[in-house]
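# here's my sequence, what's the structure:
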Amino acid sequence: MSSGPESEGPGKIPEGSWHTYKRLLRYVKPFWIAFTLAIIGNVIYAAASTGMAAAMEYVIKAIENPTDQNRLILTLLIVGVFAFRGLGTFMSQYFISYVGRNVINALRTDVFDRMLTLPSRYFDDNAAGRLVSKLTFNVEQVAEAATDAITITFREGLTIVGLLGYMLYTNWKLTLVFLAVGPLIGAVVSYASKRFRKISKRIQGSMGDITHVASESISGYRVVRTFGGEDFERKRFQKVSESNLKQSLKMSSTQAISVPVIQVLVAIAIAALVWTMLSPTIRGEMSTGQLVAFITAATTMAKPIRQVTSVHSKIQKGLAAAYDVFETLDERSELDFGIFAPQRVKGDIEFRDVGFSYRDQLDNVLNNISLTVPAGQSVALVGRSGSGKSTLVSLLPRFYDYTDGEIRIDGHLLEDFTLQALRAQIALVTQSVVLFNDTIAANIAYGALRDCSPEAIRDAADKAHALEFIDRMPEGLNTMIGDNGVMLSGGQRQRLAIARALLKDAPILILDEATSALDTESERYIQNAMETVMKGRTTLVIAHRLSTIENADCILVMDNGRIVESGRHQELLDQGGAYAQLHQMQFSEHA
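Next comes the predicted model:
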């Protein structure tokens, strides 16, 4: 990971607040100088606040004895105390914010880095909107716990300690009277904290739902409008938004009740203090100035006590968010124990009795798949939807790990390759093309291809028959194509994906319904380009249109996760089996 400490390995972290805070504090460690300056600022602020209460004794003296010297000292004292407090406020707020934002940056980077290494199953189980919510909303909640909450807790907590210290020093008996309500305040805070944390978890869940529903509706706006889904989406969004509102109001009501209850308890303590103070036996030899200073310290303490207790909601939100963030950091990355990292493989592929099942399914999606693809040959996979074609090819780049049998490339087990080296050998074109909000050139030369020359990019686009529309664009290869290529047609997007695969020039090529989005004319061009690019490469083709794979070296017919027929196009037609039936069906439809 780029910043912050390493995660503590897989598995859930304990529920304990202190355990979670300890992990957060490890992110603070690299910024200990700024954190120390923030603490010094808090100490200065607390000392100044205590000094303001203590200064009341000198105010009374100056009023009772208004000499020129006392007037000057009192004036300087007031300015000095406020200037001192201002310095403390600046240091505490700025430096704790500096630490907090850096902690958030480190956490956010770590979570994103971890997401890039998580297995495909994790993304199958978690909606994209909820994962985005983790990176945005949840991490910001941690920010509040790491900045505002720490600042207020330290600053006001030290102020309380300073004022209590002064009160004990002045008259310890009166201080004990004031402290009598301490256990009651503690009980209120404890109850509120537990409730805050429980509600915070629900708020995070509801925010994930809001992000998820909104992102689905926004990205699928054409389907929503075409099929009249506006009312349905409106109601769906209102439902999750109202759930968030309900939980937020519960949080607000708990905070709104706990703060005045604590204030009333503090007021009772102050009233008891005043009543007791008027007793000559308790008051002892305290002067009027000392009495006023003492009562000022007690009343001054009401504000920091209120702030320390009200900040509990932010702390509990932050803890709940940090727990959720650490849960993601503790997820297992893709298994990558391989050490074999060749520059380029020949491309011999062998499947031996391969079986695969998704985590929650009892039945295997693939059963006893055995096939050999010599380097440079093409194998086409055909069969009805759900027969296991896409699952089979997704095992090759290890998007999923097979559960039975073994797969080898050039005689080496897939697990022996490092993931980076394995995937460097494979170019992939899928039916659902993924493009980025960038230029056409950047989309073709994506990732590890970004250093390719403009000439190479143009050549790949030419071979994919993409130049005929690229050259009509206002800025050619440098034209921005919008979110997921929204400015392009389905066929144009598909040709960019094919150009990307051509530019990669990998020894193994996977074409998953790669020509499905093309019109007849474009398909003919692409078919010619594909025949050229497939020469010398091991190619696995999933095809819906059987006309596109008639020249494949081998055609495999799949059904219910098994290979039921294999052979060349004419051989399979002559057999009159499943392939012949599929071919006849498509021929009839075409006719």
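# alpha carbons only for contacts and neighbour counts from here, please
Fine.
# touching, F90 and I39? I think so.
No - between F90 and I39 there is no contact under C-alpha atoms under 8 Å: 11.4 Å.
# out of these two, which sits in the more crowded spot?
Set F90 next to I39 and count neighbours by other C-alpha atoms under 10 Å: I39 wins out with 23 against 15.
# distance of the closest residue to that one other than its chain neighbours from A461?
Distances taken as C-alpha to C-alpha, 6 or more residues apart in numbering place S92 nearest to I39, at 6.5 Å, with adjacent residues excluded. Computed as C-alpha to C-alpha, to the nearest Å, the S92 to A461 distance reads 57 Å.
# to check against the first, give me the structure of this:
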Amino acid sequence: MRAADRLVKRTIRHSGPWLYVLAFTSVAGALMELALPFVLGRTVDSLVAADSASPVWLGTCAAVVLLIAACEVFGVWASGSGGARATQWLRLRLLRHVLGVGPAMTRRFPEGELVTRLGVNAEEVGRGPESIVTGATLVIPTAGGVVALVLIDPWLALTLLAGLTLIGLVLRAFLRTTTSIAGDYQSAQGDIATRLVDALAGARTIAAAGTEDRERARVLTALPRLRLHAMEMWRANARAGVRAGAVVPLLEVAVLGVGGLRLAAGDLSAGELYAAARYVVLGAGLGAALGHVSRLGRARAAAGRLVELAEEPQTAYGALPLPAGPGALELRGVTAGVLTGIDLVVPGGSSVAVVGRSGAGKSLLAALAGRLVDPDAGQVSLDGVPLPELSSEALGEAVGYAFERPVLIGETVADAVGLGLGDPTEAMEITVRAAARAACADDFVRRLPLGYGTPLEEAPMSGGERQRIGLARAFAHGRRLLVLDDATSSLDTVTEHRVSRALAGELGGRTRLIVAHRVATAAAADRVIWLDGGRVRAYDTHTTLWRDPGYRAVFQVSGHDRAGLPPLDESLSSPLGAGAS
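Just a heads-up that it's a prediction; the model follows:
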């Protein structure tokens, strides 16, 4: 837990000025509570003796009580504000790291787990500073109570110290236990969130299949485990509370018993005994730290889960610009996931289709081409420069990606197409519109209420329209290499034909790597990479490969041939331009 404790400490420093307000109000409130028994004791003695200073002491009591109340109010305010600021810093830092790691993060942590950690767990860590500061200030009245009892009577102080030792042992054991249980509880929360995110992503499929009850049961599979850990947490709190609750009254009785004996012997006054009773309550108030310790335990457990995210290495970029070149892609000895020993050279400006059965590694090869993932072994180069040596800017300008189900990010449609191109300028606007025209998106975008300035939430789009925006985004970025991962699957035949003509025409000078599921797409490409079992089985033209029954079977098994008709051959492939997908 050392890394988790360090993260909690760093979070303390980022609570902003509210942390100092909280510390001040907590310390001031503790000092006022420490002063209250003394003031009350003097007031009692003054009233008993009918002293003329009684009104002064009564006024002092009222002032101390008002100050304590004011410290409580400002402390609560500062606690909430400081916790919110610390949580904001932590979330931004972790979100930046998660996005810097890239797709590798979601391979280890599902989306629901990431949401839970960046949401609930980050908030629990953000509350850690408040627990530490407020809990630490409990030491002030405790220490002050001990010192005051030493001044009143050392025997009372020794009695209090013996009881505080027992309370300290209870709190230490409780912190260790609650940290462990809280970690298990948070893990169960993440499991439920992961299942829920998966269910929401497939909501239409679930509704169509009528399996809502079954899916609800699947999502809530971890609920009994969550309940179990919640009950363990409650029992741990109860056990610690009972132990502290047993020690505190016994401690008070012991101190008062000793104090009574000292009073009977004439070594204490009535006011001193009353003050001693109040100081015992303050000193034993350390037992009230259970709530703070519980929150600190949850914060430590949550910090441990956040540290796991922070330990994922970010993608490191080099500083090299991309030299002049046609966009030649080269893979040498590449091994990653299911892919093993991949050696390929994709000539610059060519159109190459990637085909293979499900699980052959097509999308992984596409991800390697633009460094969405790094290989476990081997090297991927673009125009002779290994991708890790390129700067982030150079790689972003050179490679454009389009996916089957693009996620549109930004405030407006223009933002979604120009994402990553920089601040809006006239040149950027020209690039965005040209890319949209090539992707056949310009016409429907112009029909939107505000055209390219239409907010995304006010621009409902079909699956094909979203794919066209995704294609436009790729065209705007990929100056040398376009990677299309089944990126035209939702387009109608006419639109796909128009996009294919753009790929072969105005975009024809760029290298195109296309994950293909259709015979027509493979036939239109210059060459085809045939993946089988994670290896390159063949790399040749579609016409040559079509003679192999195994190659033809790839398209038959994929289900893209027309039902009830014989398999398509190259003569039936539509004459789409190079780069169709």
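# can you give me the TM-score here?
The TM-score (TM-score structural alignment, normalised by the length of the second structure) is 0.88; 561 aligned residues with a C-alpha RMSD of 2.9 Å.
# S92 and A461 of the first structure: which is more packed in?
Neighbours were counted for S92 of the first structure and for A461 using other C-alpha under 10 Å; S92 has more, 29 against 26.
# if we can go back for a sec, for the residue nearest to I39 of the first structure, give me its contacts.
Contact analysis of S92 of the first structure by C-alpha atoms under 8 Å, 6 or more residues apart in numbering lists L37, A38, I39, I40, G41, N42, T151, R155.
# what number of residues lie near the first one?
Close neighbours of L37 of the first structure, defined as other C-alpha under 10 Å, add up to 17.
# quick one: secondary structure of it?
Per DSSP: H, G, I helix; E, B strand; the rest coil, the secondary structure class of L37 of the first structure is helix.
# residue contacts, it?
Residues in contact with L37 of the first structure, defined by C-alpha under 8 Å, 6+ apart, are M91, S92, F95.
# what's the answer for the second one, then?
With contacts defined as C-alpha under 8 Å, 6+ apart, A38 of the first structure is in contact with M91, S92, Q93, Y94, F95, I96.
# what residues are up against P141 of the second structure?
Taking C-alpha under 8 Å, 6+ apart, one finds A30, L31, E33, L34, L282, G283, G285 in contact with P141 of the second structure.
# now which residue in the first structure aligns to the first one?
Just to be clear, that refers to A30 of the second structure. Aligned against the first structure by TM-score structural alignment, A30 of the second structure finds its counterpart in A46.
# doesn't L164 make contact with that match?
No - judged on C-alpha under 8 Å, A46 of the first structure makes no contact with L164 at a distance of 11.3 Å.
# who has more neighbours, the two?
When A46 of the first structure and L164 are compared on other C-alpha under 10 Å, the one with more neighbours turns out to be A46, at 25 against 21.
# now the nearest residue to that one once chain neighbours are set aside: which helix or strand?
If the residues on either side of it in the chain are set aside, A46 of the first structure comes closest to T159, at 4.1 Å by C-alpha to C-alpha, 6+ apart. Using DSSP states H and E, T159 of the first structure sits in helix 148-170.
# before we move on, the earlier item: I'd like the distance between the residue nearest to I39 of the first structure and S310 of the first structure.
S92 of the first structure sits 19 Å away from S310 of the first structure, taking C-alpha to C-alpha as the criterion.
# swap in A497 of the first structure?
For A497 of the first structure, the distance to S310 of the first structure (C-alpha to C-alpha) stands at 54 Å.
# R458 of the first structure now?
For R458 of the first structure, the distance to S310 of the first structure equals 62 Å [C-alpha to C-alpha].
# neighbour-wise, which of those two wins?
Neighbour count, other C-alpha under 10 Å: between R458 of the first structure and S310, S310 has more, with 24 against 19.
# what about the helix or strand hosting the match of A30 of the second structure, distance to the chain center?
Using DSSP H and E, the element containing A46 of the first structure is helix 32-54. On the basis of C-alpha atoms, centre = their mean, to the nearest Å, helix 32-54 of the first structure sits 35 Å off its chain's mean C-alpha point.
# I appreciate the help and will end here.
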